[in-house]
Each structure stands twice: as structure tokens, then as C-alpha cells.
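Chemist: Sequence isn't available, so here's the structure alone:
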């Protein structure tokens, strides 16, 4: 990890436009002063205009989140996937390096891709998404990624829920009901995991929602492997199920596309409820953890109000009510 960090107010207080452009130019690209921040809150990502070529995407990693070997593991995975012919947005290599350092920040550069986010529920797009995930998983079948080992879904739920209960924004009036709901979710999750008897942990994208995909001239490309790690194949699939009334048809397209490249163990479908519960709790804990970053109060202005937490609790109870309906 970079030990020279000295960011005064929040992790990105020192990341000024001149710093961004200086970092890009340090790798041999001459900026034309067109600089546009892109939607990213965990890291900071910019489209940077460069003379005599298409713009670059400069990604500045949140200080302290990943160690440098963990970031490099992500980059190495992307380069290997690209080498295998998989459509991913891989980092640019400069002087045999992909991870650069400037003014206390770790960053990478990627060529800009022009296209659109796939349409939610579009069955043709879902088939292509399944194909892309299948291609990623086939190319990475034998990987172990020791820098980002598997963390059980149960441990992630427990850790995140305990963090939320200690957060100053959490209403004390909801604590008893929240603890009861978490206990029920953990019990249901434990029973589901034990019943599914799955141990086929493998390399996954880890955050494979629509916004991390781009469709350009018929080609689907995967972006932003910041959360790549070891996990279950179904984790890269379930987030594309957008409509409870159509989920069987959507799931069918995803799996059919996936199996163009490798077999999918349908027993993993039982884990979807566990993954939904985990993501819902971990996402809320992520907001709480990042609240000191000025971007987060602007993005989640209702987080400190009781209504937000009541809705969060209602979402968790709805997950319990819908448990076991994925087949």
C-alpha cells in the first residue's frame, strides 16, 4: 500500500484537475484540458482529453481500500482475459506497467469505449451478457487470485450488519426489529448454503451490474473489475434479473448464453436469496463507511433520516418473504 498518503480533509481532497492531468501526462499523453468526471463514488474516474487520439479514462483508486498487489492482481486478470480474446476494458500498459503513482494516488489508464448500457430486461441483451460472463469464467477457470480470497456470504452479512448497528445514523428505535430480521436472514442463509452444498468457488467479476457493461456495435464489453474476487458463478448473473414477473425467462436467456462457453451448475440458483440479502446489507454499510466523503451526503441525502432506515428494514423483510422462489 502507498504509505505516503497525506490527504487533509477526505481521500480525494488533493485530487485537483491539474493533478489528474499531470498524472496522465506523466505516462506520455499530452492532455488537451478537456476533463470530465464520470459517475464513480468508490474511486474517482475521469475522461481526459488527449491530443491526437481518443480520450483516456483515468481511474484513481480510493486511498487505503486496496493494497497495490490487490490492484495489480485486478490488472493482471484483465490483461489475461484480453489475451484470451474476452471483451473487457483492460488497462493501458506503459513501460511494462499498468499501475501508476502520482501525488500519493494509485491510478490506471484505459482507452475510452463508446457505446450504451445494455437495456434492462432485454432478452437479446441478457443472452449476450450471459455469453460474456461465460467467456470470462471459461478463461479464468483455473485461477485462484490469492490477493482477493473468498469471503463467505454469511461473514459479510454479519460484519456489515454489525457495522450498521454501531453507526450514528442508525435509529435506536429500530434496533430490536433490525437485529431480529438479521438473525432470520442469517439463519435462512445458513440453511440455504448448507442445503446447496456448494464449494465451487472461482474467479468472478464481483459487481457485474448493467452499468459495468457497455454495448457497442453489437459487442458487449465488461468494465470495472474493481470488486473482482473469488466467489460463485451465480453472483455475476443474478444482478441482471430486473423483473420478478419475468425472472424465469430472463434467467433462461442468461444461462443459455453462459453455457455457450461453460456449464452452469443450476444448484447455485439457491444462493441468489443469500446474495440479495448480502448485497442489500453490504451496500448500506458501504454508504455508512464512506459518509465522511463529501460525495456521499450529496448522493444519499436521506441516509440520516429515519425513513431511509425504515425502508432498508422493509427491503430486508421483503427478501425474507420472497425467499426460495428462484426456481
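Modeler: Yep, that arrived. Only a predicted model underlies this, so the values are computations on that prediction, with no experimental measurement involved.
Chemist: C-alpha from now on. contacts and neighbour counts both.
Modeler: OK.
Chemist: measure stretch 218-232 end to end?
Modeler: 28 Å (C-alpha to C-alpha, to the nearest Å).
Chemist: How far away from the center of its chain is that stretch?
Modeler: 8 Å (C-alpha atoms, centre = their mean, to the nearest Å).
Chemist: can you pull the buried residues of it?
Modeler: 220, 221, 222, 223, 224, 225, 226, 228, 229, 230, 231, 232 (16 or more other C-alpha atoms under 10 Å).
Chemist: My read is that the fourth one contacts residue 88, right?
Modeler: Yes. With contact defined as C-alpha atoms under 8 Å, residue 223 counts as touching residue 88 (6.1 Å).
Chemist: List the contacts of residue 132.
Modeler: For residue 132, the contact set (C-alpha atoms under 8 Å, 6 or more residues apart in numbering) comprises 86, 87, 220, 221, 222, 257, 258.
Chemist: what residue is smack in the middle of this structure?
Modeler: residue 207 (2.9 Å; C-alpha atoms, centre = their mean).
Chemist: could you check the distance from it over to residue 25?
Modeler: 30 Å.
Chemist: picking that back up, with secondary structure as extra columns, can I get the buried residues of stretch 218-232 in CSV?
Modeler: As requested, those are exported to CSV (DSSP: H, G, I helix; E, B strand; the rest coil):
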residue, secondary structure
220, strand
221, strand
222, strand
223, coil
224, coil
225, coil
226, coil
228, coil
229, strand
230, strand
231, strand
232, coil
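Chemist: buried stuff in stretch 236-243?
Modeler: So for stretch 236-243, counting by 16+ other C-alpha under 10 Å, buried means 236, 237, 238, 239, 240, 241.
Chemist: Oh, that last question was meant for stretch 41-56, not what I typed.
Modeler: By 16+ other C-alpha under 10 Å, the buried positions in stretch 41-56 come out as 42, 43, 44, 45, 46, 47, 48, 49, 50, 55, 56.
Chemist: Grab the two from the residues you listed that are most spread out in space.
Modeler: 42 and 50 (24.8 Å; C-alpha to C-alpha).
Chemist: so how far is whichever strand or helix holds residue 318 off the chain centroid?
Modeler: Secondary structure from DSSP states H and E places residue 318 in helix 306-321. Its chain's C-alpha centre lies 22 Å from the corresponding centre of helix 306-321 when counted by C-alpha atoms, centre = their mean.
Chemist: another one to put next to it:
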């Protein structure tokens, strides 16, 4: 196993053996689920419901950081929030087999929420507020933060070290990132300190599933520390949607409206991080297959233009 191709040894047999090591009896049915950072499988179980086996990318999170993710999920579940939490075996949720760390989860179905529905957005707002009530009780000690170091500086270094960035665009990329970073810094200074709490961290429609009983959270892999607005902005496609989210949110928890001014900075940082994430993971065979456009100079030209466009409203 190498850091570049960490899943080369993660065979179907190893997945089945890992589930079997928990005392379950896989029936041989495996379904690979959509995941790039980790590897996730649905595994059929003899005389029982299938389970979801999540194998963590080696080298990404420390054991302590994964333990905090699991503890947060279990804390939310204990407060009766609809969240898919890891299962414990022998008192442990973080398991190891064949050189891989993994966790098992119950299977929970659902569909994407309708972000055009004010009723569903209000419901989501209430749910996120309840998550933040729990998240505000104690800090993370080992998880990442919503900050420039994590979302601008580190991914920008990954891009500059990658062969994906065309050499003739290297200077222009550095200039674009520098301009955006200065604009984000200026916006942060203008807003002032924001209240920090434990977040879902990646609260987009793909990580919220809707059933007849309402929504539930999945995938706390990016749980981190930051301002409350981080868990709201990716669900709001316009001002009316944000108003609906906040109507639900503020019925359960106070919200500082000053945080809304941080959204353009969050949007800009996410763009830098996305390109850096692709660059950092390019040696993983799943990434060229999923993001072939990143090997084309025109994509990087557009990315630079996007960074300048994102920096404009921040100044």
C-alpha cells in the first residue's frame, strides 16, 4: 500500500473478511457506493439487514480525529437527532483489519431534499439548529477548522506541486490565489471573530437524505470547527432559500446575521480547496476517472478566472 494508491490492496475478499471479523456473516453481496475520499461498500448479511462498511483513507485522519467524528455522531444520536452513527463491536467503533481502518454503519435509504420547497428548507433549518445545539456543548480537539490554512494555503500548495497545473499558468495561479487570500483575510477582519462550534462541515444535499419521516444526516467525515453559517450556505441557492432555512433555524437556536457576510469567503475557499483536493489525490486511480477535465489546461484557465471573480465581491 502507498499513500498515492492507498486502496490497491482493498479487495472484495478483504472487505468481506473485515465485516466477518465483527461477528457478522456476509452473504457475498457487495455494492460499491459513491465515495472518492474513502471507500464505502454495502455488504449483504445472512439473515439480516445489509451494513455499510466505510474504509478510511490511510494517512488522512488520525485515530483521535476519527474517534471524535464517531463520538459526535453518537452524541447526536443520543439526543435523538436523525443521524447515521457507527456501530460498536467489542466496545469500539473504529475497527482495523488487513492494514485498513474502517467502521460499520446501518443502511439508511432516502432521497435528496427538495431545495425548492420552503417547507423542507425550514425543516432542514430546524434540524441543523438542533445539531448546532449539541455541537456548541464542547469543542473538537483533533478535527480541522474552517480557516485559511486548511482551505486556501494547504490546497494551493498541493496545486503548485502537481503536474496538473500547466507550467505557463503557474505564475497566474499564484497571483490569483494571493489576491483571493488577501480578499478573504480582509473580509474576515471586517466581520470580526465569529462564534465557533462543532459542525457537520460538509452539509450539502448529498449528505442529507429525505424519507417520509423527514431528513437525516449521513457522512460526518468532514465534521470540523467553524461558524454556524458553514452548515447552511450550501443548501441555499438564493436569498429566499436562505430566509426559509433561517426561519426554521431561529425557531430552535439563535443565529448571528453577521455570519451571512462570511458566505462569499466560504464559497471562495471551497473553490480553492476543491482544486487542491483533486491535485493532491490525482495518483489515486479513482480521481482521473472521475475528474478527467482537471488534466486539461482550459479547466485551469477557467479556475483562475473563477478565483478572480470570487475575489471581486470580497474586496
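Modeler: Happy to help now that I have it. Since this is a predicted model, take the numbers as computed values, not measurements.
Chemist: before we move on, back to that, with respect to residue 79 of structure 1, which of the buried residues of stretch 218-232 of structure 1 is nearest?
Modeler: The closest of these to residue 79 of structure 1 turns out to be residue 225 (C-alpha to C-alpha; 11.6 Å).
Chemist: Now that that closest one has come up, it's in contact with residue 74, right?
Modeler: Yes. Between residue 225 of structure 1 and residue 74 there is a contact under C-alpha under 8 Å: 6.6 Å.
Chemist: before we move on, back to that, average offset between the helix holding residue 318 of structure 1 and structure 2?
Modeler: In the superposition against structure 2, helix 306-321 of structure 1 averages 1.6 Å from its aligned positions (mean C-alpha distance after the TM-score superposition for structure 1).
Chemist: Contacts for that helix next, please.
Modeler: 170-171, 174, 178, 181, 184-185, 273, 276-277, 280, 302-303.
Chemist: Please point out which parts of that helix sit buried.
Modeler: By neighbour count on 16+ other C-alpha under 10 Å, the buried set for helix 306-321 of structure 1 is 306, 308, 309, 312, 313, 316, 317, 319, 320.
Chemist: Which helix in structure 2 has the most residues?
Modeler: helix 170-191 (DSSP state H).
Chemist: helices or strands next to the next helix or strand after it in the packing?
Modeler: Under the assignment DSSP H and E, the closest C-terminal helix or strand after helix 170-191 of structure 2 is strand 197-199. On a contact count with 3 or more C-alpha pairs under 8 Å, 6 or more residues apart in numbering; DSSP states H and E, strand 197-199 of structure 2 meets helix 118-135, strand 224-226.
Chemist: out of those, which comes closest to residue 95 of structure 2?
Modeler: Taking those one by one with C-alpha to C-alpha, strand 224-226 is closest: 21.6 Å.
Chemist: average gap between the closest one and structure 1?
Modeler: Relative to structure 1, strand 224-226 of structure 2 is 1.0 Å off (mean C-alpha distance after the TM-score superposition for structure 1).
Chemist: For that strand, report the contacting residues that lie outside it.
Modeler: 139-140, 143-147, 195-201.
Chemist: Max pairwise distance over the residues you listed: which two?
Modeler: Among those, 143 and 195 lie farthest apart (C-alpha to C-alpha), at 16.7 Å.
Chemist: who has more neighbours, these two?
Modeler: Between residue 143 of structure 2 and residue 195, residue 143 has the larger neighbour count (other C-alpha atoms under 10 Å), namely 20 against 13.
Chemist: Report the spatially closest residue to the counterpart of the more buried one in structure 1, excluding sequence-adjacent ones.
Modeler: Aligning on TM-score structural alignment places residue 143 of structure 2 opposite residue 148 in structure 1. Nearest residue to residue 148 of structure 1, sequence neighbours excluded (C-alpha to C-alpha, 6 or more residues apart in numbering): residue 229, at 5.1 Å.
Chemist: quick one: the aligned residue in structure 2 for that neighbour from residue 110 of structure 2, how far?
Modeler: In structure 2, the residue matched to residue 229 of structure 1 (TM-score structural alignment) is residue 224. Distance, residue 224 of structure 2 to residue 110 of structure 2, using C-alpha to C-alpha: 25 Å.
Chemist: Then residue 307 of structure 2?
Modeler: Residue 307 of structure 2 sits 35 Å away from residue 110 of structure 2, going by C-alpha to C-alpha.
Chemist: now do residue 119 of structure 2
Modeler: According to C-alpha to C-alpha, residue 119 of structure 2 and residue 110 of structure 2 sit 18 Å apart.
Chemist: Residue 52 of structure 2 now?
Modeler: Noted for residue 52 of structure 2: a distance of 14 Å to residue 110 of structure 2, by C-alpha to C-alpha.
Chemist: Over to residue 164 of structure 2?
Modeler: On the measure of C-alpha to C-alpha, residue 164 of structure 2 and residue 110 of structure 2 end up 37 Å apart.
Chemist: Mind checking which of the two has more residues around it?
Modeler: More neighbours surround residue 164 than the other of residue 164 of structure 2 and residue 110, with 17 against 14 (other C-alpha under 10 Å).
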